[in-house]
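> the following block contains a protein sequence and its predicted model.
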Amino acid sequence: MPAPVLHTPRLTLRPHVLADMPPLWEFFRSDRAAYVGTPGSETHLWYGFASEVGSWDLMGHGGWGVDTKGGEFLGQVAITRPPHFPETEIGWTFLAKGEGKGYAFEAALAALHWAWAQGFATLVSYIHPSNTRSLALAQRLGAVHDPNAALPKGETSDETVVYRHMPDTDGNPEAYA
């Protein structure tokens, strides 16, 4: 099953295409990727990229490419659970041209609404404690710090904090509206 296409007022979340790889590779080679796990080679980028595409068939969730309504690629939002993650995560990676315009919030909000409609009870975001922009986005999305949550295998609280996303107590996504 490919990623479903989601629409927001300004964005389209769509299945990844091969043309997304070069700008993602550029992002991961830049200082902007200082707080995220970076692939050591284009081959490793391919493995990660392919896993987010293939996760849709294997797990029913994965990564979306995020475009403006005009078709300009801005980055990605993903709901994933690789083997070293104790819980399913929502994460985001946006290129410099997509930063500071509310695009990450808009895309992540659409992905959260999709997740709640699919029956997810909770998602987490694993964030480096110094990644102030991602911490602020998680909080803006309504997530709360969960210091008791398990960390990904091999990570410590010095390198990862967990923010928990949940729909309203009645199971509706209005908390994220």
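Structure's in. What do you need? Numbers count the residues shown, from 1 in each chain.

> hey, let's count contacts and neighbours off CA atoms from now on
Noted.

> how close does the nearest residue to residue 76 once chain neighbours are set aside sit to residue 132?
Using C-alpha to C-alpha, 6 or more residues apart in numbering and skipping residues adjacent in sequence, the residue nearest residue 76 is residue 65, 4.7 Å away. Distance, residue 65 to residue 132, using C-alpha to C-alpha, to the nearest Å: 23 Å.

> ok, second structure coming up, stack it against the first:
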Amino acid sequence: MRTFIKLAIFLAAALPCLASAATYQWRDDAGVLHFTDDSDRIPERYQKRVTETDSAAAEKGAAPAQKKQEAPAASDASGSAAKPAAQPVAATTRAKLEAELKRLKEALVPKKEELSRLQHKWMVSKGRTPTAKEIAEFEKKRAKGKATYADNPYVNKSPLSSTIPARVAYRNKLEEVQKDEARVAQLEQELQALK
């Protein structure tokens, strides 16, 4: 019975060592980190970027022993070891810039529509739509050469109405649209430089 207990304790202690398997990790073109314990699930195009982590060392709290998995294709002798590390960073930067550019372009469409609406509101608040009778009277006075600014039916003469709020809203929206357009141009230049 003692031998059986000793054997069971030995197997229980040795079981984690026997069951330990390697964990593989790699970054894709978008910079996303992937993990798997099955080397067959690693896409071929990321084979060069895979690092193998010993899970038994990680479980014990020690620093994980990482070793580069052998690449199926030979790398050129010019020292392109820095390229795989830099490539995901450039791809991530490109993806962020493209996402921001897309978001800004989509947001500009409703902003420009709002700008057009605000400009129309401002123009309408500057004047008024006269009736046919008022237009006829103004044209008669103008034909005689007696029309004055006060006679013009298109001008809003009410002291209670002001064009200032409409003008301020238009100018604020115009400034916002111009700022977004400048940022779009800057992003397009940055993306062009990354090519």
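Perfect, I can see it now. Everything numeric in this text was worked out from a predicted model, so none of it was measured.

> give me the TM-score for this pair.
Laid over one another, the chains give 0.20 as their TM-score (TM-score structural alignment, normalised by the length of structure 1), with 62 aligned residues with a C-alpha RMSD of 5.2 Å.

> relative to residue 124 of structure 1, how far out is the residue nearest to residue 76 of structure 1?
Going from residue 65 of structure 1 to residue 124 of structure 1 by C-alpha to C-alpha gives 20 Å.

> may I ask you to confirm that residue 74 of structure 1 is in contact with residue 104?
No: using C-alpha atoms under 8 Å, residue 74 of structure 1 makes no contact with residue 104, being 9.0 Å away.

> tally up the residues packed near residue 180 of structure 2, please.
Here the number of neighbours of residue 180 of structure 2 (other C-alpha atoms under 10 Å) works out to 18.

> one more: residue 132 of structure 1?
12.

> ok, the one 5 residues further on next?
The criterion is other C-alpha under 10 Å. On that basis, residue 137 of structure 1 has 16 neighbouring residues.

> what do you get for residue 169 of structure 2?
15.

> repeat that for residue 109 of structure 2.
The local packing of residue 109 of structure 2 (other C-alpha under 10 Å) involves 12 other residues.

> which element is it on?
Using DSSP states H and E, residue 109 of structure 2 sits in helix 82-126.

> which elements pack onto that helix?
Secondary-structure packing of helix 82-126 of structure 2 (3 or more C-alpha pairs under 8 Å, 6 or more residues apart in numbering; DSSP states H and E): helix 164-194.

> quick one, the helix it packs on and helix 82-126 angle?
Per axes from the mean of the first three to the mean of the last three C-alpha atoms, to 10 degrees, the angle that helix 164-194 of structure 2 makes with helix 82-126 is 160 degrees.

> which strands and helices lie in contact with helix 164-194 of structure 2?
Packed against helix 164-194 of structure 2 by the contact rule (3+ C-alpha pairs under 8 Å, 6+ apart) you find helix 82-126.

> tell me which residues of the helix or strand following the helix it packs on are tucked away?
Where DSSP H and E defines the elements, the next helix or strand beyond helix 82-126 of structure 2 is helix 132-144. Applying a neighbour-count criterion of 16 or more other C-alpha atoms under 10 Å, one finds 138-139 buried in helix 132-144 of structure 2.

> what about the nearest residue to residue 55 of structure 2 once chain neighbours are set aside, distance to residue 59 of structure 2?
Excluding its sequence neighbours, the residue lying closest to residue 55 of structure 2 (C-alpha to C-alpha, 6+ apart) is residue 22, at 5.6 Å. Per C-alpha to C-alpha, residue 22 of structure 2 is found 12 Å from residue 59 of structure 2.

> with residue 108 of structure 2 instead?
Separation of residue 108 of structure 2 from residue 59 of structure 2 (C-alpha to C-alpha): 51 Å.
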